[in-house]
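Q: pasting a predicted model and its sequence here:
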Amino acid sequence: MEYLYILCLLAPCYATLNNKKFPDDFMFGTATSSYQVEGAWNEDGKGENIWDRLLHTNPNFTVNGDNGDITCNSYHKYKEDVALVKELNVTHYRFSLAWARILPNGHVDQINEAGVQYYKNLITELRANNIEPFVTIYHWDLPQTLQDEGGWPNSNIVDAFVDYARLCFQLFGDEVKYWMTFNEPKNTCWQGYGAGTKAPGIKAAGIEDYLCSHNLLKAHAKAWHVYDEEFRATQKGQVGIVIDSNWWEPSTNSSDDLEASETKLQFTFGWYAHPIFIGDYPKVMKNNIRRRSLAQGYTKSRLPEFTPEEIEFIKGTADFLGVNMYSSALVTPVENHDVNAIGYEADSEVRDWLSENWKRGASPWLVVTPWGVQKLLRWIKEQYDNPRIIITENGYSDYDGTLDDVDRIDYIQQYLSSVRDAMDEDGVDVFGYTVWSLMDNLEWVYGFTNKFGLYNVDFNSPNRTRTAKKSVGVYQNIIRTRCLVDDCIDS
């Protein structure tokens, strides 16, 4: 066993594909997000969002100065997009609502009816084709007016988000049964307000990213309670959240490296899952950040504290858990760590890196480690009493958008096999899987250079022509047979 462990660290370690069928009710889908595909950034009354402002004022923020002004032009081509989703024969399509398209100034006193109608049309088109809408309320595109008021680190954002969420439930809830409040809150907060690598591009690590997360968790919980108290009885839907993480693989079997893995998981996934499923932040986060804060001269921890009432209010506010998982990394404790360094990564006191022997995608953070998803799912089950999980994002990037995307096919098959292993061997309650993404789109700071799509998009064409890649046929077949190999056995 130890020999196999070493081999998996030194080279790609792919098991034989699982030969058990996925359950008949297992959901297969694909996904996009509003800023990445819609375009029409200032049409029909849409307000400016933080990505619009950042990339218009600082085009060097992305590769080649790419932005979401037009991108895939899905605002005008949504019927064509739904036809592609239908062609895939998936059960569900995950997309996000653009807050500033519905509420141009971020507040409910000004509703943009054209934006509302766009999403009603999209949902109607999906329903007409027997496709379940999975709706993300917030996927990183805050209205600029709310950022001007302080953004996510300002506690006023909580009620602004809850007002927006309530309106979404009112407008679309009769046709939407799966809601996700937030996509990848770590990247909203750590990258948006800590590292500054996503909009609004603020660098205040270890301060504003923690304030952001604190408010975001309270906003999530309050929105869940609004749905539970005001809409669940009539709309009969579910509300969850989407949390992302690598699998953090101990670089050796030593107790120090095993502890480093657990610490990094708590600082990454537990940061958001622990308050929702257990109550309060993970102990290692509270202890580390307080200890380091006091050593740095602060009179209290840089990590805000929840009141006992807030802990109880947040606990239990997820009907299901969305998990975004692509990649893994090796970890070990930081030796002789700098006590004066401030930020999420420094506070964890864990060093992580990618093995040079792991196959890489175009995205610099993406390595092909399908065994990692089973390990992460098993960890989530053990930590949080086996919550209902749907893989809300998983996919592979290349540079050229090739139609002969054999690497993407291999990636999807291997990761799905590992998901099936987690269900079969570990009893993890996974009810669905979602490929990122439906089509090539704007991949944030990497612009149009990192292509994740099942469908190629010609960004040089005014029509933004979509063309099926080889992976489309393979994914269709997996969904049709509920099987990863030619000869499956019933589960």
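A: All right, it came through fine.

Q: when you work out contacts or count neighbours from here on, use the C-alpha atoms and nothing else.
A: OK.

Q: now do the contacts for Leu321.
A: 240-243, 387-390 (Cα atoms under 8 Å, 6 or more residues apart in numbering).

Q: ok, which stretches of the chain are strands?
A: For the chain, applying DSSP state E gives strands covering 27-31, 92-96, 132-138, 178-183, 238-244, 247-250, 321-324, 328-333, 350-353, 389-393, 430-436, 455-457, 466-468.

Q: can you lay out the ones you listed as CSV showing distance to His214?
A: Shown next, in CSV, are the strands of the chain (distance: least, Cα to Cα, whole Å):
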stretch, distance to His214
strand 27-31, 27
strand 92-96, 22
strand 132-138, 16
strand 178-183, 13
strand 238-244, 15
strand 247-250, 24
strand 321-324, 19
strand 328-333, 26
strand 350-353, 22
strand 389-393, 23
strand 430-436, 28
strand 455-457, 38
strand 466-468, 40
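
Q: who wins for proximity to Ala219 among these?
A: Minimum separation from Ala219 across the strands of the chain (Cα to Cα) falls at strand 178-183, 8.7 Å.

Q: among the contacts of Leu321, name the buried ones.
A: Among the contacts of Leu321, those buried by neighbour count (16 or more other Cα atoms under 10 Å) are 240-243, 387-390.

Q: let's bring in a second model and compare:
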Amino acid sequence: MFCVNHYTTKIARHATLRLSAKSYEYDRDLSEAEEGDSPTTAISNQRAVAWGLRRLLNWIKEEYGDPEIYITENGVATESKTTWDDSARVFFYKTYIDEALKAYDLDGVKVKGYTVTSLMDSFEWLNGYKLGFGLHHVDFTNPNRPRTPKYSAHFYYQVIRDNGFPTPDDEKMLYGHFRKDFIWSTATASYQIEGGWRADGKGLSIWDKFAHTPLRVFNDDNGDIACDSYNKVEEDVAILKQLKVTHYRFSISWSRVLPDGTTKYINEPGLNYYHRLVDALLAANIQPHITLYHWDLPQALQDIGGWENETIIFKFRDYADLIFSRLGHKVKFWITINEPYNIANVGHGYGAAAPGISFRPGTLPYIVGHHLLKAHAEAWHLYNEKYRAKQKGIISITINSDWSEPRNPYKQEDIDAARRVVQFYIGWFAHPIFNGDYSDMMKTIIRERSLAAGLPKSRLPEFSPEEIKRIKGTYDYFGFNHYTTVLAFPVDYGNLQHYDADRGAGTIADRTWLDSGSSWLKVSPFGFRRILNFIKEEYGNPPIIITENGISERGSIDLNDIHRSYYYEKYINQVLKAYLLDDVDIRGYTAWSLMDNLEWATGFSERFGLFYVNRSDPKLPRVAKTSVAQYSTIINCNGFPDPASGSHECLNPEPEGTSAPITDDTVQFLGMKLSTSDAETGLNTTFALLIVAVFAAVCSSFCFFKARKQHRKNSMWKL
């Protein structure tokens, strides 16, 4: 057998060291560096590089004839002050043991055993008692040296009991179908796809200004052209037909319709674009689902205070009135405002999105959020009182939220932190609309922290009784955007006046969750079902339409986006479980996004699209990724048919005759624009003519030299 102790992995490179006394390090001719992307530990030169264990085990297999391997030490150090809440050690064991399992199960390495270092904190050689590797904390100040199990001891016990990592019951596939009238959709937003930033009288938006400000957007990308959807209605509808969606969620650019944000001047060409889009969708039997506001406020309104200025409530109502009056007879599904949390906190707290304000993070986000709720309510009442009876549509707001789990499920402080994260996220806007007023948690925490800082009143604005009544119930469904789950733990920010300090929590991700192209987005489908159940229990089981859900990639282009197919399968299956097993009233699902587009402050570096947009081609053709077939099959089956019940027709749908990927089939050839087939014919003909010309030139040269030689010969005979 082969016994191996392993703790970390280094990055090595060849190096010829200076002449020095001969030593082991000198003989190796190399230098080592830390693996910079891996988590640090309490020992500066021992990072937690889990993938290195699998590679080492495979190397031993190949180098030493596939022996039986016993891992006789593996562990991570933490500071001695860490008593029992050693979450970092849990992550270490979870990732390292998983890599050992991969080596055994996938690579055929004969891994026969695994040993944790260490049973308990002990004398750690040159580090003395400053560090600890133990599953159990030892109180060295107590003469009896009591041993207390840490969080990692409970975790390791579960691994031993399960002999690995069996698939949890809530992650196993459920086969079944959604309701017959289930909405299947995909989504975009105006600034992200339309382009035409100054076309046909459009006014500037806050995102036009933000993206044209240096260093605000990655690579200084902007939406001046974006996906050019303003000029590609037919192409966009064609790929929607290919997806087989029943609905398409898109937003209207407020400044395209009302250049200065007010109804003093209506830009008819801008409105006509949306008429053409809606008409094309309806002709394709696709229902439009319109968002009135998806973050691109007219810059003219921002210049007078934007969402901080209370007058915007009525300007938004007037804008909504115009859109309802012009498009409402053709549109049955409406969203007032998309993700008010991001508008209020990311745009006016962190400053990471337009308008990019960050100097009042303890007050401005709450003021903006207050006005967003009032504006939503006014638009909802306007539709309800003036348009609903005739147009017969439904209208609501879309709220986004992560799900939050405690970092340490055995620690009450982490459990409380997870609850605060959810209430300060989804509850900030859902509670006033679905239950009435802000939650008691938010009101109490922000008021107490405001008074403790010497302020005369809470930084969270108060609603009057009349306002509470007017906002409560302004929904026809719960529009919900969800992407990922986080792990929460308490953080004391002192007297800092900030949303994060009010929330009093930090968040991280489990290291074993799959990555995406976005640092904040980890694949954690179980959280989707849990937050849908939270909505059911917290807000009275309202009808839910999932208005965004998806995953990104970055880096080189790969149309075989298996990670996206995996994501959709797992997340949509969790939605099915919530619907069939938990009786959550789910009415629809929307995939984000239809195509790769400008992903806000990350520019074009992160791509969420089902369709790839070839930005190296001026025509910006849309090309289907493999996830298109997977998502369209789920739509066609209205869920997940049980493979045990035999073949299913929905798994082999007939191809959509008009929905092939949009590609440019023309090329420039000798200054002429030709189809590829004509260009190929022309190229072959040109090549053939060239061969004939070369052959003729060779023959002519041969005849010329032969005639010249004969002429010289005749001349000599004459002499």
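A: Good, I have the coordinates. Keep in mind that what you see is a predicted model, and the values were worked out from it rather than measured.

Q: mind checking which of the strands of structure 1 is nearest Ile207 of structure 1?
A: strand 350-353 (18.9 Å).

Q: what's that closest one in contact with?
A: Applying Cα under 8 Å, 6+ apart, the external contacts of strand 350-353 of structure 1 come out as 248, 260, 263-264, 329-334.

Q: including neighbour count, could these go into JSON lines?
A: Rendered in JSON lines, the data for the contacts of strand 350-353 of structure 1 read as follows (neighbours: other Cα atoms under 10 Å):
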{"residue": "Trp248", "neighbour count": "25"}
{"residue": "Ala260", "neighbour count": "26"}
{"residue": "Thr263", "neighbour count": "23"}
{"residue": "Lys264", "neighbour count": "28"}
{"residue": "Ala329", "neighbour count": "23"}
{"residue": "Leu330", "neighbour count": "20"}
{"residue": "Val331", "neighbour count": "26"}
{"residue": "Thr332", "neighbour count": "23"}
{"residue": "Pro333", "neighbour count": "21"}
{"residue": "Val334", "neighbour count": "14"}
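
Q: what is the nearest of the residues you listed to Asn58 of structure 1?
A: Distance to Asn58 of structure 1 across the contacts of strand 350-353 of structure 1 (Cα to Cα) is lowest for Ala329, with 31.1 Å.

Q: contact partners for the closest residue to Ser518 of structure 2 other than its chain neighbours?
A: Nearest non-adjacent residue to Ser518 of structure 2, counting by Cα to Cα, 6 or more residues apart in numbering: Ser552, 6.3 Å away. For Ser552 of structure 2, the residues meeting the contact criterion (Cα under 8 Å, 6+ apart) are 516-518, 564, 606-609.

Q: residue range for stretch 467-480 of structure 1 in structure 2?
A: Aligning stretch 467-480 of structure 1 against structure 2 (TM-score structural alignment) gives residues 623-636.

Q: skipping adjacent residues, who's closest to the aligned residue in structure 2 for Ile409 of structure 1 in space?
A: Residue correspondence to structure 2 (TM-score structural alignment): Ile409 of structure 1 is matched to Ser565. Residue nearest to Ser565 of structure 2 in three dimensions, not counting chain neighbours: Ser627, with 4.9 Å by Cα to Cα, 6+ apart.

Q: that neighbour - how many residues pack around it?
A: Burial of Ser627 of structure 2, expressed as a neighbour count using other Cα atoms under 10 Å, amounts to 24.

Q: how much space separates it from His648 of structure 2?
A: 20 Å (Cα to Cα, to the nearest Å).

Q: likewise for Trp197 of structure 2?
A: Distance from Trp197 of structure 2 to His648 of structure 2, counting by Cα to Cα: 47 Å.

Q: comparing these two, which residue is more hemmed in?
A: Higher neighbour count among Trp197 of structure 2 and His648: Trp197, with 22 against 12, using other Cα under 10 Å.

Q: now do the contacts for that one.
A: Trp197 of structure 2 neighbours (Cα under 8 Å, 6+ apart): 203-204, 208, 223-225.

Q: ok, now Phe306 of structure 1?
A: For Phe306 of structure 1, the contact set (Cα under 8 Å, 6+ apart) comprises Asp280.

Q: where do the helices sit along the stretch 251-400 of structure 2?
A: 254-257, 268-283, 299-302, 312-327, 340-341, 364-382, 388-391 (DSSP state H, counting those that start in this stretch).

Q: picking up where we left off before, tell me which of the buried ones among the contacts of Leu321 of structure 1 is nearest to Asp347 of structure 1?
A: Looking across the buried ones among the contacts of Leu321 of structure 1 and measuring by Cα to Cα, the closest to Asp347 of structure 1 is Ile243, at 19.9 Å.

Q: structure 2: which residue goes with the closest one?
A: In structure 2, Ile243 of structure 1 lands on Ile399 (TM-score structural alignment).

Q: wait, what's in contact with its match?
A: For Ile399 of structure 2, the contacting residues are 338-341, 426, 429-430, 478-481, by Cα under 8 Å, 6+ apart.

Q: could I get the residues you listed in a markdown table, plus columns for distance to Leu594 of structure 2?
A: Converted to a markdown table, those look like this (distance: Cα to Cα, whole Å):
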| residue | distance to Leu594 of structure 2 |
| --- | --- |
| Asn338 | 17 |
| Glu339 | 18 |
| Pro340 | 22 |
| Tyr341 | 23 |
| Ile426 | 25 |
| Phe429 | 27 |
| Ala430 | 27 |
| Phe478 | 22 |
| Gly479 | 18 |
| Phe480 | 17 |
| Asn481 | 15 |
